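Student: predicted model and sequence below, questions to follow.
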Amino acid sequence: MTGPDQFSPYPISKVHRLIEPGPVITISTSDGRHDNLMTNGFNMPVQHGGLIGFVLGPWDYSFDTLRDTRECVIAIPAIELAEQVVDVGNVSGADVDKWERFGLTPLASASVAAPLVAECFANIECRVVDDRLVDDYGLWIVQAQHVWVDDSKRGTGEIHHRGDGTFSENGEAIDLRERMTKWPSLID
């Protein structure tokens, strides 16, 4: 069967489940008195060179701190931290110290006040470079300032939220570098 008849309608309200934007991340912020941590599943690379976008709105406790300080740390957990990361997202930093409750360790950053997450395999210190879409969409564009990776903590890979409470992890890597003839700078 070919053409539209082979397809079933899908709700527009759930289209994000088909376009899974990136790995589940945590975003840490600090107002100088309180370090907070939140879970985020709506994020994406915006441009080569460390430009990253994510959605964080006034419904998030971290919103005011990010708006005031214009800096954060994006930490990428491995699948082994999936349950903790989901639990972090189920409570508000207004009510609980997430670091203590979930056994996560804040570490000093090199260029921002927000802490790194010791248990995550990657930490990206960021500064806000564009907030024009925040009021309308909650979309922040940040620029990486420093990036830290601990491959020993990467485990089996990143966590991906499928938009419906289910998650997947990265599968086996497929090496197609020899076919990337138009973008050789991407294969180093």
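Tutor: Nice, I can see it. Numbering: from 1, shown residues only.
Student: please count neighbours and contacts with C-alpha atoms only from this point.
Tutor: Fine.
Student: residue 150 - how many residues pack around it?
Tutor: Residue 150 is flanked by 12 other residues according to other Cα atoms under 10 Å.
Student: who are the contact partners of it?
Tutor: Under the criterion of Cα atoms under 8 Å, 6 or more residues apart in numbering, the neighbours of residue 150 are 120-122.
Student: let's have these in TSV, adding secondary structure.
Tutor: Below are the contacts of residue 150 laid out as TSV (DSSP: H, G, I helix; E, B strand; the rest coil):
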residue	secondary structure
120	coil
121	coil
122	strand
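Student: make a ChimeraX selection of the buried ones in the residues you listed.
Tutor: To isolate the buried ones among the contacts of residue 150 in ChimeraX, judged by 16 or more other Cα atoms under 10 Å, type:
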select :120,121,122
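Student: all helices for this protein, in order.
Tutor: Ranges of helices in the chain, per DSSP state H, are 63-69, 82-89, 98-101, 134-137.
Student: check it against this one:
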Amino acid sequence: MHSLSLSKTFTLIESGPVVLVTTHDGEKDNIMTISWTMVMDFTPVFAITTGGWNHSFAALQKNRECVIAIPSVDLLDKAVGIGTCSGADTDKFAKFKLTPMQAKLVRPPLIKECLANIECKVIDIVKQHNIVVLKAVAAYIDTARKERRTVHAVGDGTFIVDGHKIDRKKMMASKLPPGV
């Protein structure tokens, strides 16, 4: 074993899926790329980490709703591009040729090109750690979409793409909620 700088330890466990989070500030829609996500438990409660450095954060605080859109690998360059410009001066839907779709229970739009979309309400903001806790209120998946592999940020500008799925449902059956 070799020592690893503590400043690089996050690259060992960060690899949750890259998501696109849409918000609406009362006037316009925006999208931000987030790679810091967390499933809280088997209920539809999730968390993302963001803060004042993201233009969308003010809309999250004020309106307390968003959509988590899950892109597949074919949208990686768009997701990276979205994360490297600001909604303060860029219409990201137009710039990256993404299609906003009306959500049913929240004002921010779904993203048509994404594999899945989750409408969410903000239920808590842990200011000390910039953690936004979200409760899903509706979810959609594009079952006709051919590309289904998601992307995971390592944190150093590289990404991991989902590969072969290994099934251990029978072994884990006593720990999984019904219907999973």
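Tutor: Here it is on my side, so go on. Since this is a predicted model, take the numbers as computed values, not measurements.
Student: before we move on, the earlier item: out of the helices of the first structure, which gets nearest to residue 45 of the first structure?
Tutor: For these, the distance to residue 45 of the first structure is smallest for helix 134-137, at 16.7 Å, taking Cα to Cα.
Student: buried sites along the closest one?
Tutor: Of the residues in helix 134-137 of the first structure, those buried (16+ other Cα under 10 Å) are residue 134.
Student: next: stretch 133-152 of the second structure.
Tutor: 133-136, 138-139, 148, 150-152.
Student: how close does the most centrally placed residue in the first structure sit to residue 176 of the first structure?
Tutor: Nearest to the mean C-alpha position of the first structure, by Cα atoms, centre = their mean, lies residue 25 at 3.0 Å. Per Cα to Cα, to the nearest Å, residue 25 of the first structure is found 26 Å from residue 176 of the first structure.
Student: then residue 109 of the first structure?
Tutor: To residue 176 of the first structure, residue 109 of the first structure is 35 Å away according to Cα to Cα.
Student: the more surrounded of those two?
Tutor: residue 109 (19 against 8).
Student: assess the claim that that one and residue 123 are in contact.
Tutor: No: using Cα atoms under 8 Å, residue 109 of the first structure is not in contact with residue 123; the gap is 9.2 Å.
Student: which neighbours do these two share?
Tutor: Between them, residue 109 of the first structure and residue 123 share the contacting residues residue 116, judged by Cα under 8 Å, 6+ apart.
Student: need the contact list for the counterpart of residue 31 of the second structure in the first structure.
Tutor: Here residue 31 of the second structure is matched to residue 37 in the first structure, going by TM-score structural alignment. Counting by Cα under 8 Å, 6+ apart, residue 37 of the first structure touches 26-29, 62, 88, 93, 98-99.
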